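Visitor: just the structure for this:
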Amino acid sequence: MVVSYSAEPATDFSNEENRKAFKAALEQVKKDFGSKRPLIIGGEHIETEDQFTSYNPSNKKEAVGHVSKATPRHIDAAMQAAEEAFESWSEWTPHQRAELFMRVAAIIRRRKLEFSALMVYEGGKPWVEADGDTNEGIDFIEYYARSMMELADGKPTLDREGEHNHYFYQPMGPGVTISPWNFPFAIMTGTTAAPAIAGNTVLLKPAEDTPLISYKLMEVLEEAGLPKGVVNFVTGDPAEIGDYMVDHPKTHFITFTGSKATGLRINERASVVREDQGQTFLKRVVTEMGGKDTIIVDKDADLDLAADSIVSSAFGFQGQKCSAGSRAIIHEDVYDQVLNKSIELTKELSVGDPVNDTYMGPVISKKQFDKIKEYIDIGKEEGELKIGGETDDSTGYFINPTIFADLDPKARIMQEEIFGPVVAFAKAKDFDELLEIANNTVYGLTGSVITNTREHWHLACRKFNVGNLYLNRGCTAAVVGYHPFGGFKLSGTDQKTGSPDYMLNFLEQKVVSEML
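Guide: You can find the predicted model right below:
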């Protein structure tokens, strides 16, 4: 068990001083709009002619910043830099690497409002969601640093007479982190920091919708004194450099968070061993590929709690979480009551530019806006629209929180990941059918059971086939170290971020046996 760890506390925005400070951070960040950000390869800042622009999804014509585009040639250079840096970085002791990253976490903590403010603009995150994202990034760094300290001396083995055995861990080599736009700081930071703390070197490719917050991390890594080439910043078009990074014969590991389709593609490509190009190892793949997460409500449940759990899980950060509760399966005896309570709570939610501290902001991009809008049209054919459904992309990509009722469990909006503020309701006749419907998708990430029958909770613990299951609360908001996160089935490889075992994904186990 990892000791001396506690989660970073949330900022209390009901405190007027905190509100003033965050508004000042929003104003300060905005002064930097339009800046150009280079690639960072082996510590060298490289600005390319070909660049792409990160826009504010609340104001689609407002450029937050511009970022250089990497080509395969840059990936080769970054891999060479990572390979060279590995020779010395891997010789640092685990404690030395962990201590450096604890300094990284301390710097981010001092600049926390700045990081969160940038996510409000670049990621469309409401204040509370942005604050949580930054906090989680800090948590990942500190948790993994402490985890590595505990692994520093390896694990005990048995010794025979005249023999001494030592079981220990060593880093693997250069690898690739491909991070998502929905948690542009937390997941990006965790999946970059963990392999680096383990002694590896990293090529970081952030999502093209949110590259600027990743660059903020690079600033901190440089300030903290991370050696050049340990983390290389390579932004660009996934079609041009994504496969190339995965396929590269020097890539030892890939960590990816994103869609099922891309995750499966990475798994397939990474399985190919390119011996003719010098690859002499199998690549490790750590993926998290989304969910179709369900909250089930038993007939004896606290119905107010049920409605609140459904609404917060479905509409927090516009439903753009792999853990978002996009399905509510309700016992038929209380179905109408829970549905009506959920509708009333949804009416209270504010939608608008998150700079103004709204509950919901925009979805991330035109691509996502069009996709969600299409699913709303599908939902109108498959069920009954009870509230929401309105969309507006005149200035930004805004979609009102939407509830559909009376869905067939096999309907498309009950089966396919929408990744937006849409939740579908269906009913079941008993607890067995609630579980049956909950398990009827290809995903198995998170789930929630709202019940006061202990026997039903025990049954769900055995039969509800998800990696993270919660009782009498929503199905989002896992906390690093408290709720190790990862899913079953086609939700990913279930290598549980924020867990005591996560660092092992980036280490090789070695045994040295000495005859005395």
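
Visitor: from now on I want contacts and neighbour counts done on CA atoms only, so please keep to that.
Guide: Fine.

Visitor: what separates residue 453 from residue 471, distance-wise?
Guide: According to C-alpha to C-alpha, to the nearest Å, residue 453 and residue 471 sit 11 Å apart.

Visitor: now residue 198
Guide: 34 Å.

Visitor: and those two? which has more neighbours close in?
Guide: residue 198 (32 against 17; other C-alpha atoms under 10 Å).

Visitor: spatially nearest residue to that one (excluding sequence neighbours)?
Guide: The shortest distance from residue 198 to any non-neighbouring residue, by C-alpha to C-alpha, 6 or more residues apart in numbering, is to residue 171 (5.9 Å).

Visitor: the one you found and residue 200 touch, don't they?
Guide: Yes. With contact defined as C-alpha atoms under 8 Å, residue 171 counts as touching residue 200 (5.5 Å).

Visitor: mutual contacts of these two, please.
Guide: Counting by C-alpha atoms under 8 Å, 6 or more residues apart in numbering, the contacts common to residue 171 and residue 200 are 90, 506.

Visitor: more crowded one of those two?
Guide: Neighbour count, other C-alpha under 10 Å: between residue 171 and residue 200, residue 200 has more, with 29 against 22.

Visitor: you'd agree that one is up against residue 177?
Guide: No. In this structure, residue 200 is not within contact of residue 177 by C-alpha under 8 Å, at 11.6 Å.

Visitor: about what we covered before: any idea how far the residue nearest to residue 198 lies from residue 97?
Guide: Distance from residue 171 to residue 97, by C-alpha to C-alpha: 12 Å.

Visitor: give me the common contacts of those two.
Guide: Here residue 171 and residue 97 have 198, 199 as joint contacts, going by C-alpha under 8 Å, 6+ apart.

Visitor: following up with a second sequence; could you model it the same way so I can compare the two?
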Amino acid sequence: MQQAYKNEPFTDFSKKENRDDFQTALNEVEQQLGKHYDIIIRGERIRTKKTGTSINPSNIEEVIGTVSQADKSLAEQAIHTAVETFETWKKVKPSARARYLYKASAILRRRKHEFSAWLVKESGKSWAEADADTAEAIDFMEYYARQIEKLTSRHPLTRLTGEDNELYYVPLGVGIVIPPWNFPLAIMAGMTTAAIVSGNTVVLKPASTTPVIAAKFMEILDDAGLPEGVVNYIPGSGSEIGDVLVEHPLTRFISFTGSREVGLRINELAAKHQPGQKWMKRVVAEMGGKDSIVVDHDADLELAAQSIVASAFGFSGQKCSACSRAIVHEEVYDEVLARVVALTKEITVGDIREYGLYTGPVVDQQAYDKILSYIEIGKTEGKLMIGGEKGSDKGYFIQPTVFADVDPQARLMQEEIFGPVVAFAKAKDFDHALEIANNTEYGLTGAVISRNREHLEKAREEFHVGNLYFNRKCTGALVGVHPFGGFNMSGTDSKAGGPDYLQLFTQAKLVSELL
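Guide: Model (predicted):
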């Protein structure tokens, strides 16, 4: 048995030697920009005429790379390859599958700054956010490797004289993994390796805006010696291959992280029985949030303001866990709002390649246009306190934006914006604050800042979210520490990074023998 799990530490960029090392990695990655990346099916690299282009959101003139795009026939080929490979991969001992993850995590740890540099360039993450993303990818692989060893050990059952009974977990089959662009390494790696360490094979369709990072991760799996065909990399548009992958009768499960709209469509398509299909498909989905930080009248107000700003504007608010709603008791509303505005004024936005910047661009033109449209809506629904403007035209920059006095039912308080926008609503008392916090269709994360133990216990019972935090920000879940997933339209509450996660990719089998 491996040693006890411990989270990968974050890099301390206050040390000059660490900054120099990261700068070197950035320089080396910049020398590799503009390359082409092929589709990979059973280890074979396939180049297609149709390609997609990944660009740097901090500098839209800079091409990160071009990527071959799969069509329906290649999607079909990838699924059949995964089906064939499953017959051998499922027979590999769980401990041996775990060792592939230990090896991959060790390789990634050695290439940590390199992958973080790719995250800076392709997804627009700050140095700190990119470093955390890479650390989380390492954490996911090591955690799931340890979890499969626990899951596949003998489970104690009630003894019955004259019988030998054993419960064990077997893999499902072929899974379609559709990761998000906002954690293009951590969540992608976590979803993929959880499926394969459980004995399944995978067709990986990377996010269209961050396919290069996924291609680089395929290098890690190859270096770790993972057998060909266990993971098949097929970039492509959702409209071209998405439905084919989800609806295919040989697809056993779909692991998805993304928008509510796409998640619901996947769930609908997966629920329809196809000719030749032998099972009900399993859907593991995380679909976003509309997350609130509640501030009580007796709270530490500096902590509250710092938590709101960090949760709302880290990575330009492009986290499903980001705070987009600040619900503040009327007695301290003005003070908290003023402090949040003051802190927001200090935020620096720009080309995130520079170390000193707090946050950078939003991911692409579509996100840019959507967020700016919500800012215009916000101007009609509340009072613009700060921000609301574009940044440099060199990239997709939007200034961190705070709206005050927003009605709890307003669009700004109900719809997921996924950008650097936070809306303030005033609560009459703590019960009213919880009522507002629960008034959305989502239920992912939330936080309560309060010194009142009775109120915290009330929130523990009544604040209906999958991840609830007291007296801290609502972002920053750690693998194995804060199993992550939400209620309602936030998805299936899959609890990634938790002890139950691998059971979603397996099924329990009982064997009973009369002695």
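
Visitor: map residue 341 of the second structure across to the first structure for me.
Guide: In the first structure, residue 341 of the second structure lines up with residue 343, judged by TM-score structural alignment.

Visitor: nearest spatial neighbour of that match, chain-adjacent residues omitted?
Guide: residue 387 (6.7 Å).

Visitor: ok, residue 353 of the second structure next?
Guide: Nearest one to residue 353 of the second structure, counting by C-alpha to C-alpha, 6+ apart, is residue 120 at 6.5 Å.

Visitor: okay, whichever strand or helix holds that neighbour sits on what stretch of the first structure?
Guide: Counting by DSSP states H and E, the element that carries residue 120 of the second structure is helix 112-123. The aligned range for helix 112-123 of the second structure in the first structure is 112-123, by TM-score structural alignment.

Visitor: mind listing what's buried along that stretch?
Guide: Neighbour counts over stretch 112-123 of the first structure (16 or more other C-alpha atoms under 10 Å) mark 112, 113, 114, 115, 116, 117, 118, 119, 120, 121, 122, 123 as buried.

Visitor: likewise stretch 394-409 of the second structure?
Guide: So for stretch 394-409 of the second structure, counting by 16+ other C-alpha under 10 Å, buried means 395-404, 406-408.

Visitor: one more: stretch 416-430 of the first structure?
Guide: 416-428.

Visitor: and which of the residues you listed is nearest to residue 339 of the first structure?
Guide: residue 425 (7.6 Å; C-alpha to C-alpha).

Visitor: look up how far residue 350 of the first structure lies from that closest one.
Guide: 22 Å.

Visitor: just the strands in the stretch 201-350 of the first structure please.
Guide: 201-205, 231-233, 253-257, 284-288, 293-297, 325-331 (DSSP state E, counting those that start in this stretch).

Visitor: after superposition, how close is the second one to the second structure?
Guide: Spelled out, it's strand 231-233 of the first structure. The superposed strand 231-233 of the first structure is, by mean C-alpha distance after the TM-score superposition for the first structure, a mean 0.2 Å from where its aligned residues fall in the second structure.

Visitor: which residues are contacting that strand?
Guide: 39-43, 78, 82, 192, 196, 201-205, 215, 218.

Visitor: which of those residues sits closest to residue 300 of the first structure?
Guide: residue 192 (44.3 Å).

Visitor: helix or strand for the closest one, which one?
Guide: Here residue 192 of the first structure is assigned to helix 186-197, by DSSP H and E.

Visitor: the inter-axis angle of that helix versus strand 253-257?
Guide: On the basis of axes from the mean of the first three to the mean of the last three C-alpha atoms, to 10 degrees, helix 186-197 of the first structure is oriented at 170 degrees to strand 253-257.

Visitor: what is the burial count for the residue nearest to residue 343 of the first structure?
Guide: 17.

Visitor: and for residue 511 of the second structure?
Guide: Residue 511 of the second structure, neighbours per other C-alpha under 10 Å, totals 9.

Visitor: let's verify it: helix, strand, or coil?
Guide: Residue 511 of the second structure falls in the strand class when you classify it by DSSP: H, G, I helix; E, B strand; the rest coil.

Visitor: how much space between it and residue 166 of the second structure?
Guide: 5 Å.

Visitor: count of neighbours near residue 455 of the second structure?
Guide: So residue 455 of the second structure, with other C-alpha under 10 Å, has 17 neighbours.

Visitor: for residue 31 of the second structure, that is, sorry about that
Guide: Neighbour count for residue 31 of the second structure, taken as other C-alpha under 10 Å: 9.

Visitor: next: residue 375 of the second structure.
Guide: 24.

Visitor: let me know the secondary structure of the closest residue in space to it that isn't next to it in sequence.
Guide: Counting by C-alpha to C-alpha, 6+ apart, residue 375 of the second structure lies nearest to residue 388, which is 6.0 Å off, once chain neighbours are set aside. Look at residue 388 of the second structure: counting by three-state DSSP, its state is coil.

Visitor: against residue 352 of the second structure, how distant is residue 388 of the second structure?
Guide: Residue 388 of the second structure is 20 Å from residue 352 of the second structure, by C-alpha to C-alpha.

Visitor: ditto for residue 358 of the second structure
Guide: Following C-alpha to C-alpha, the distance that separates residue 358 of the second structure from residue 352 of the second structure is 8 Å.

Visitor: likewise for residue 405 of the second structure?
Guide: In terms of C-alpha to C-alpha, residue 405 of the second structure sits 32 Å off from residue 352 of the second structure.

Visitor: what do you get for residue 226 of the second structure?
Guide: Counting by C-alpha to C-alpha, the gap from residue 226 of the second structure to residue 352 of the second structure is 34 Å.

Visitor: neighbour-wise, which of those two wins?
Guide: The neighbour count for residue 226 of the second structure versus residue 352, taken as other C-alpha under 10 Å, is higher for residue 352 (23 against 20).

Visitor: what's in contact with stretch 376-387 of the second structure?
Guide: With contact meaning C-alpha under 8 Å, 6+ apart, stretch 376-387 of the second structure is reached by 341, 344-345, 399-407, 410-412.
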